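Novice: the sequence and its predicted three-dimensional model are supplied below.
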Amino acid sequence: MKKGLIALAIGAFALGMTEFVMMGILPDMAKALHISIPEAGHLISAYAIGVVIGAPVLTIFLQNKPPKTSLLLLAAWIMLSNSLAAFAIGYKSMLLLRFIAGIPHGAYFGIGAVVAGRMAEKGKTAQAVAFMFTGLTVANIVGVPAGTFIGHEFDWRITFGIVGLIGIITLLGIRFWLPTFQAKKSGNIRNDFAIFRQKDMQLILLITIIGTGGFFAWYSYIAPLFTEVSGFDAASVTYLMVVAGIGMTAGNVLGGKLSDRFTPLWATIMLLAAMAVVLVLLVVVAESKALVILITFIIGAVAFAVVAPVQILIMEASQKAEMLGSSIGPAAMNVGNALGAFLAGLPIAWGYGFTAPEWVGAGLALLGLLLSLILYRYKSTQRVEPTAKEDPVLV
């Protein structure tokens, strides 16, 4: 394994930890900052908004610079913003710092994916890109549970300090392990952004936003669901986050296999339908600890399996703007992050309890499913998938 890929994966680990650990320490931060759980959920949305704004802006700004230089700047940003979050003096300052911390997220994954592809051996581009994204899934097994435990048992500020430390390791890894590539001169910005005028790209982005919004509606308020509804003690949340993380890692593999077996679009259709079903099922079994553990794994697997096929759909539709297209996937997913966290927080604030987010998530998944079927019909009429595999036979 090339050391440069390891450096990229470490950065992905840091980004995965800082994004998803919020779900585990949400109650602790709400208590420490003297705010409600729904208000604390805005810290999740702030990060997501930073990703959405930062992905296209930074990618356009950095795309004509050597990739190694760009990644060094982004790694330094990750290190500094998370380190400062450890010293936030109140809710408003933390809200601002979460926004700032999200800005390099999409650009890092976008530029990193392109670099990983350039480092790959012939015929192994997908494996190289997947290895970088492994850092994200491993963060959900190791980093997020560890950060949740530290945040609950000690102080949530330490958790963000650790992310800052991982940012330093990423910076050093990129500096000494990543090879230097020449920048590929891009066309003008207007031509790059022309990909967003394509109807298929517009539909894919809506599917990504709304479909992943269903996942984040569940995951954003997973900790209070465990403690307030299922009856787990706060210390158990750490272990339950491990279960969710293992499910997400399995889902990462599942999504790729389904995309290969059918097509990315059919994989998306099947997974969004399954997501809606399992989210409703969680409401039914929410008071059974054993079944909640099982469903947590299943939801993690099904929901995260959507990531690979929708990312492939985006990349296929944006081949004329390589860097921008590669970064827009994480940005769209984080719009879903903000949307899911915001919408799921509303019924909690209105007094409907901590199972209400699952209904919101199921509704978003079904809406994403409907949009996927519209995209399928559009693609069928336009014949824009010349290399797609044969559609599955429905009986």
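Specialist: On my side now, so go ahead.

Novice: only C-alpha atoms from now on, for both contacts and neighbour counts.
Specialist: Fine.

Novice: could you list the buried residues of whichever strand or helix holds residue 213?
Specialist: Assigned by DSSP states H and E, residue 213 belongs to helix 199-219. By 16 or more other Cα atoms under 10 Å, the buried positions in helix 199-219 come out as 200-219.

Novice: that one packs against which elements?
Specialist: The contact analysis (3 or more Cα pairs under 8 Å, 6 or more residues apart in numbering; DSSP states H and E) places helix 199-219 against helix 264-285, helix 289-305, helix 307-317, helix 322-349, helix 356-382.

Novice: one more pass at 6 Å, please.
Specialist: In terms of contacts (3 or more Cα pairs under 6 Å, 6 or more residues apart in numbering; DSSP states H and E), helix 199-219 is packed against helix 322-349, helix 356-382.

Novice: of these, which is nearest residue 175?
Specialist: Closest of the helices and strands packed on helix 199-219 to residue 175 is helix 322-349, at 21.0 Å (criterion: Cα to Cα).

Novice: ok and the closest one relative to helix 199-219, angle-wise?
Specialist: 40 degrees (axes from the mean of the first three to the mean of the last three Cα atoms, to 10 degrees).

Novice: give the buried residues for helix 322-349.
Specialist: 322-345, 347-348.

Novice: can you check stretch 235-243 too?
Specialist: If you call a residue buried by 16+ other Cα under 10 Å, then stretch 235-243 has these buried ones: 237, 238, 239, 240, 241, 242, 243.

Novice: and the residues you listed as TSV, adding secondary structure?
Specialist: Output for those, formatted as TSV (DSSP: H, G, I helix; E, B strand; the rest coil):
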residue	secondary structure
237	helix
238	helix
239	helix
240	helix
241	helix
242	helix
243	helix
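
Novice: put this next to the previous one:
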Amino acid sequence: MPLPLYLLALALFAMGTSEFMLAGLLPDIASDLDVTVGTAGALTSAFAVGMIVGAPLVAALARNWPGRSSLLGFVLVFSAAHAVAAATASFPVLFATRVVAALANAGFLAVALTAAATLVSPDKKGRALAVLLSGTTVATIAGVPGGSMLGTLLGWRATFWAVAVLCVPAALGIFKAIPARPAKEAAAGGPALRSELAQLRNPRLLLVMLLGALVNAATFGSFTFLAPVVTDNAGLDELWISVVLVLFGAGSFVGVTLAGRLSDRRPGLVVAAGGPPLLIGWPVLALLADEPVALLILVFVQGALSFALGSTLITRVLYEAAGAPTMAGSYATAALNVGAAAGPLIAAATLGTTAGSLGPLWASGLLVLVALLVGFLFRGVILSDARGGSSAVRTPRPR
């Protein structure tokens, strides 16, 4: 895989740390800013909503910009938003910084996903996506638990400052390694924006976006509220939150790595093998959450299955949107984050029920069930050869 892919993954490590780190910081943020944990959970949804709106909007605005300038600008805005967040004492301001950071993240991810697909041959998009998303999964292994521990020891603001600083080497790497190309040269030969937007009328594309959103909603719904499960249901100390996040992240890394080797040629195998266990795993985790050993094992397994299935579906989005070479990444980003926005909101609504802190786990199981039912009804889309059809559309060389 080309070196620029790994540099883009480094930037996503910083962004992924920010996107996921709230799972271990919500109780402290809620206490410090005098809001409920459910209200604080809206910060995750704010980030996701910003990415849903920002992905197509920013990608459309940036499609004629030089690639390096776009990527570098997004990283710097992302860093600045975290510096402001770390200094504020106002929940509305913190909420606003999450939206701004999400817009920057959306722009970066949309451009990076498109670049990743064009840095390799058309039949290796899944592997390229796996390398790119490894930045996010490594963030869940190292960045998020580290941020959670830093927040426990020094307060949640220290974690935001750390993310702001972490963006600096990522920006330097992009500046040094991503070649600068004139905007006119980058845009030459590509389809018009209207033609790329018309790809959204493709039922196959819309279906895989929906499935990706449902699986991601299940993932974010439970991940966002893992901290109360660890401390309240399992009865473990707060420092164990970091351990649980490490295990979920390690599982996600394993899942996305293994799926990356299969999602180009055997997407149906990943869905068929990973879907049913993922469906069963969430309610089993809810039933065994008061058993620490079972909790630790199941968190790892669910992380692996969630990211294996989710990354495969997002790879399918890139294949189905191959006729939109500069916007495909934004469609994949939107699919990811529709789920990331809806998941925590659905999960938060269950916290006030008799299920309590286990409600999000039951909700995740239901979301996966819906995804599998829809996928089964339209299984021809998932089981079709990923190398055929739209994947054969010529993609431009990287900007």
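Specialist: That came through, no problem. Predicted model only: the values in this text are computed from it and were never measured.

Novice: about what we covered before: can you lay out the helices and strands packed on helix 199-219 of structure 1 as JSON lines showing distance to residue 69 of structure 1?
Specialist: Converted to JSON lines, those look like this (distance: least, Cα to Cα, whole Å):
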{"stretch": "helix 322-349", "distance to residue 69 of structure 1": "15"}
{"stretch": "helix 356-382", "distance to residue 69 of structure 1": "37"}
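
Novice: nearest to residue 156 of structure 1, out of those?
Specialist: helix 322-349 (19.9 Å).

Novice: chain center to that closest one, what's the gap?
Specialist: Helix 322-349 of structure 1 sits 8 Å away from the centroid of its parent chain (Cα atoms, centre = their mean, to the nearest Å).

Novice: so where is that helix in structure 2?
Specialist: Aligned by TM-score structural alignment, helix 322-349 of structure 1 falls on residues 325-352 of structure 2.

Novice: thinking again about what came up before, which bit of structure 2 covers the next helix or strand after the helix holding residue 213 of structure 1?
Specialist: For helix 199-219 of structure 1, the following helix or strand on the C-terminal side (DSSP H and E) is helix 222-224. Mapped onto structure 2 using TM-score structural alignment, helix 222-224 of structure 1 covers residues 226-228.

Novice: my read: residue 135 of structure 1 touches residue 14, true?
Specialist: No: counting by Cα atoms under 6 Å, residue 135 of structure 1 stays clear of residue 14, with 8.0 Å between them.

Novice: the more surrounded of the two?
Specialist: residue 14 (30 against 23; other Cα atoms under 10 Å).

Novice: contact partners for the more buried one?
Specialist: Counting by Cα atoms under 6 Å, 6 or more residues apart in numbering, residue 14 of structure 1 makes contact with 163, 166.

Novice: list the buried residues in the helix or strand where it lies.
Specialist: Using DSSP H and E, residue 14 of structure 1 sits in helix 3-33. Neighbour-count burial for helix 3-33 of structure 1, with 16+ other Cα under 10 Å as criterion, is recorded at 4-30, 33.

Novice: next one: stretch 284-302 of structure 2
Specialist: Those would be 284, 285, 286, 289, 290, 295, 296, 298, 299, 300, 301, 302, for stretch 284-302 of structure 2 by 16+ other Cα under 10 Å.

Novice: now do that stretch: distance to the chain's middle.
Specialist: 23 Å.

Novice: tell me the residues of structure 1 aligned with that stretch.
Specialist: Stretch 284-302 of structure 2 covers residues 281-299 of structure 1 once aligned (TM-score structural alignment).

Novice: which ones are touching the spatially most central residue of structure 2?
Specialist: Centroid-nearest residue in structure 2: residue 336, 5.9 Å away (criterion: Cα atoms, centre = their mean). Applying Cα under 6 Å, 6+ apart, we find residue 336 of structure 2 in contact with residue 213.

Novice: stretch 198-207 of structure 2 aligns to what range in structure 1?
Specialist: By TM-score structural alignment, stretch 198-207 of structure 2 lines up with residues 194-203 in structure 1.

Novice: that stretch: end-to-end distance?
Specialist: 15 Å (Cα to Cα, to the nearest Å).

Novice: what are the contacting residues of that stretch?
Specialist: Here stretch 194-203 of structure 1 has contacts from 317, 318, using Cα under 6 Å, 6+ apart.

Novice: do stretch 263-282 of structure 2 as well
Specialist: Residues contacting stretch 263-282 of structure 2 (Cα under 6 Å, 6+ apart): 126, 305, 309, 312, 361, 365, 368, 382, 383, 386.

Novice: out of these, who's nearest residue 194 of structure 2?
Specialist: residue 386 (25.1 Å).

Novice: and the contacts of stretch 263-282 of structure 2, which is closest to residue 62 of structure 2?
Specialist: Closest to residue 62 of structure 2 out of these is residue 126 (24.1 Å), distances taken as Cα to Cα.

Novice: for the closest one, grab the count of nearby residues.
Specialist: Residue 126 of structure 2: 32 neighbours (other Cα under 10 Å).

Novice: could you do residue 72 of structure 2 as well?
Specialist: 20.

Novice: residue 145 of structure 1 now?
Specialist: Using other Cα under 10 Å, residue 145 of structure 1 has 26 other residues around it.

Novice: same thing with the one 4 residues further on?
Specialist: Counted with other Cα under 10 Å, residues neighbouring residue 149 of structure 1 total 23.

Novice: the closest residue in space to it that isn't next to it in sequence and residue 219 of structure 1, how far apart?
Specialist: Nearest residue to residue 149 of structure 1, sequence neighbours excluded (Cα to Cα, 6 or more residues apart in numbering): residue 238, at 5.6 Å. Shown here: residue 238 of structure 1 relative to residue 219 of structure 1, a distance of 14 Å by Cα to Cα.
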